[in-house]
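S.K.: just to be clear, the model below is a prediction. Sequence and coordinates:
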Amino acid sequence: MRALRISSIIFGVLVVLAIVGDRVALWIAEGEVASRARDTLGLASEPSVSVKGFPFLTQVAGGHLDRVDLGLDAYAAQVDGQTLTVSDLSVELEGVELTDGYTGAVAERADGGGLVSYEELTRAYGELLAVSGNGFGVEFGYAEGGRLLLTLQASMMGQSLDVGEVTGDIVLENGTLTLEVDEEEIPDTGGPEVQQAIRDQLDQEHTISGLPDGLTLDSVQPTQEGLALTVTGSNMTIG
C-alpha cells in the first residue's frame, strides 16, 4: 500500500512538472510570436499573444496550432494618408501551420476587429477637410438604429456657421468608404452654396489603409462606442 502511495505521489509530481514545462514553453513561444508578428506584420510595437489549446507542446510536435490571438491597444492606420487610430485591435489566427523548422508560421485564416472612436474619426476627417480648404466641417456621433449622426458646420466670410444635424450611413464598397445621407435631410441653412459644398464633400470616397500586412477591411458599423471595423485575411505569414 505504501509503495502504491509513493507511486501515486511520483506520478502526480511528474504530471505537475509536465504541466509546468508546457506552460513555460508556451510563455517563451508567445514572446517569440509577439516579436515575429511585430516584424512580419509591420507593427509599431509587439502585440499581446495568446496561444490557445492544451497541451501546447503536443501542438508544436504536430507542427500545427489551433488558434493564436493577437491584440493591440492602439494601431495607427491611415484614411487617405491621414493617421487614424484604431483602438483595441484584436485578430484571431486559426489553423496556424509552423514552417521553416518552427521559425515561421502561416495562418490559414484571420478574423478580427477594432474600434475608431467618434472623436478620432472627427479629428481625422477634420484634417482631410483642412487639406481641401473648402470651409466645410463635420462632427461624428451615433444615431439610433445603427446610423451615423453628422453635425455639419460651414465657414462663410470668416464666420463659423452651424448648419445642422443629419443622419447617414457609411458604405464600404470595393475598399472605399462613402458617407450617404438623404439629400432632403441636408438643411438649407447658409443657402444653396453651402448645401452644394456639403453634397460635394459627402460624395467623396475615402480609403482606410495601413492595416497590418495580410489584413483587409471587411465591414464598418456605427455603434454607440464608435465605428466598429472588422478585418479578415487568409494565408497570413506571421513569422
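M.R.: Good, I have the coordinates.
S.K.: going forward, measure contacts and count neighbours with C-alpha atoms only.
M.R.: Will do.
S.K.: how about the helices in the protein?
M.R.: In the chain, the helices defined using DSSP state H lie at 2-40, 56-61, 118-132, 192-202.
S.K.: reformat those helices as JSON lines; add mean neighbour count and distance to residue 67.
M.R.: Supplementary listing: the helices of the chain in JSON lines, determined by neighbours: other C-alpha atoms under 10 Å; distance: least, C-alpha to C-alpha, whole Å:
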{"stretch": "helix 2-40", "mean neighbour count": "14", "distance to residue 67": "12"}
{"stretch": "helix 56-61", "mean neighbour count": "16", "distance to residue 67": "10"}
{"stretch": "helix 118-132", "mean neighbour count": "17", "distance to residue 67": "31"}
{"stretch": "helix 192-202", "mean neighbour count": "15", "distance to residue 67": "41"}
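S.K.: take this one as well and set it beside the first:
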Amino acid sequence: MAQAQPAYVERPRRRGRRALVVLVVLLLLLVGILVVADRVAVGVAERAITDQVRQEVAKQGAQSAPPEVEVGGFPFLTQVLNGRYERISIVLREVRGSVQGDAISLPKLDVDARQVSASLDTIRSGQGEVVAETVHGTATVSYDSLAALLDRPGLKLSEKGGKLGVTAPVDVLGQQLTVTGTADVAISEQGKVSLRFNDLNAEGLPNVPVARTLLNNYARSISIDVPLPELPFQLAVREVRPTPDGLAVTADATNVPINSAG
C-alpha cells in the first residue's frame, strides 16, 4: 500500500495541470477575440471620421485629396464607451484653397487632434459634433514651389544655417554675377509667409553706388508675402522656419470641431 500512494496522489495533480492549461488557452482566445473586436471597431470609427472630415474640409473652403485618418490609443473600445479619444491623426495631401490665385499649395498637412470628444451615437450615425481640445498642424512648403512663385530664372532657395538662403544669377551693369544671401522669414498679420531679402551680396560687384542700388532693387523684387491656402480646422499659422526639406509651417487651434455636425 505504501508503494501505491504516489500514483494515487499524482492523478489530481495531472487533472489540475490540464485544467490550468485549458484556462490559459481560453483566456488567450478571449484576449484574441477582444483585440480583434477592438481593431475592427477602430476601422469602423476611422472610416466614419474620414467621411466627416472630408465634409468639414469642403465646408471650410479648402481642397485636398481624401483624408487619411488614424485613431490612436489602446484599448479603443474603452474610449468608445467614454466618448473621449486620446488622439486622432489626420493626413491631408495637396491642400489648396478654393480660390488659388497666388496661394501656394501644401503637399502634405499632418493634423494631430488630442483629447477628442465624440459620443458613440455620433461615431455610429455621423450626426453630432466631434470636438478636439487641441489641434496641431504641420506642413512643409518646398523650395522649388517658392522659387517658381518668385519667377526669377536660375533662382534657387535652400536652408543655410537655419535661415532661408538664395542663390541667383543677376545682370549688374552688363556683368553676369551670382548673387547670394539670406532672407528673414516671418508670419504677417494676414497670415501670409513674409520673405524679406535684406542681406544680398555678389562676388565681383562693381564698387560704385549704382551697382549696390541695382542689387538692393533685386532684393526688394524677390521680397514678397506668400499666401497660404485656407487651413481647415480653424488652424492658425504660428511659425515658419527653414529646414533642409523646405519651409516648415506650424499651426494650431483649440476647442475645434473636426467634423460637420449633422
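M.R.: Here it is on my side, so go on. Please read these numbers as outputs of a predicted model, since none were measured by experiment.
S.K.: among the helices of structure 1, which comes closest to residue 152 of structure 1?
M.R.: helix 192-202 (8.2 Å; C-alpha to C-alpha).
S.K.: now do the closest one: which elements does it pack against?
M.R.: Contact partners of helix 192-202 of structure 1 among helices and strands, from 3 or more C-alpha pairs under 8 Å, 6 or more residues apart in numbering; DSSP states H and E: strand 136-143, strand 176-180.
S.K.: what is the last one packed up against?
M.R.: Pointing back at strand 176-180 of structure 1 there. Other helices and strands packing on strand 176-180 of structure 1, by 3+ C-alpha pairs under 8 Å, 6+ apart, are strand 159-173, helix 192-202, strand 205-206.
S.K.: where in structure 2 does it fall?
M.R.: Strand 176-180 of structure 1 corresponds to residues 192-196 of structure 2 when matched by TM-score structural alignment.
S.K.: distance from the matching stretch to the middle of the chain?
M.R.: Between the centre of stretch 192-196 of structure 2 and the centre of its host chain there is 21 Å, according to C-alpha atoms, centre = their mean, to the nearest Å.
S.K.: what does it contact?
M.R.: Here stretch 192-196 of structure 2 makes contact (C-alpha atoms under 8 Å, 6 or more residues apart in numbering) with 183-188, 219-220, 222-228, 240.
S.K.: how does it look with 6 Å?
M.R.: With contact meaning C-alpha atoms under 6 Å, 6 or more residues apart in numbering, stretch 192-196 of structure 2 is reached by 183-188, 223-227.
S.K.: export the helices of structure 1 to JSON lines and tack on distance to residue 105 of structure 1?
M.R.: Formatted as JSON lines, the entries for those read as follows, by distance: least, C-alpha to C-alpha, whole Å:
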{"stretch": "helix 2-40", "distance to residue 105 of structure 1": "9"}
{"stretch": "helix 56-61", "distance to residue 105 of structure 1": "11"}
{"stretch": "helix 118-132", "distance to residue 105 of structure 1": "34"}
{"stretch": "helix 192-202", "distance to residue 105 of structure 1": "42"}
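S.K.: out of the ones you listed, flag the one nearest residue 235 of structure 1.
M.R.: The closest approach between residue 235 of structure 1 and any of the helices of structure 1, judged by C-alpha to C-alpha, belongs to helix 2-40 at 13.1 Å.
S.K.: residues touching the residue positioned nearest the centre of structure 2, list them.
M.R.: Centroid-nearest residue in structure 2: residue 110, 1.2 Å away (criterion: C-alpha atoms, centre = their mean). By C-alpha under 6 Å, 6+ apart, the residues touching residue 110 of structure 2 are 91, 137-138.
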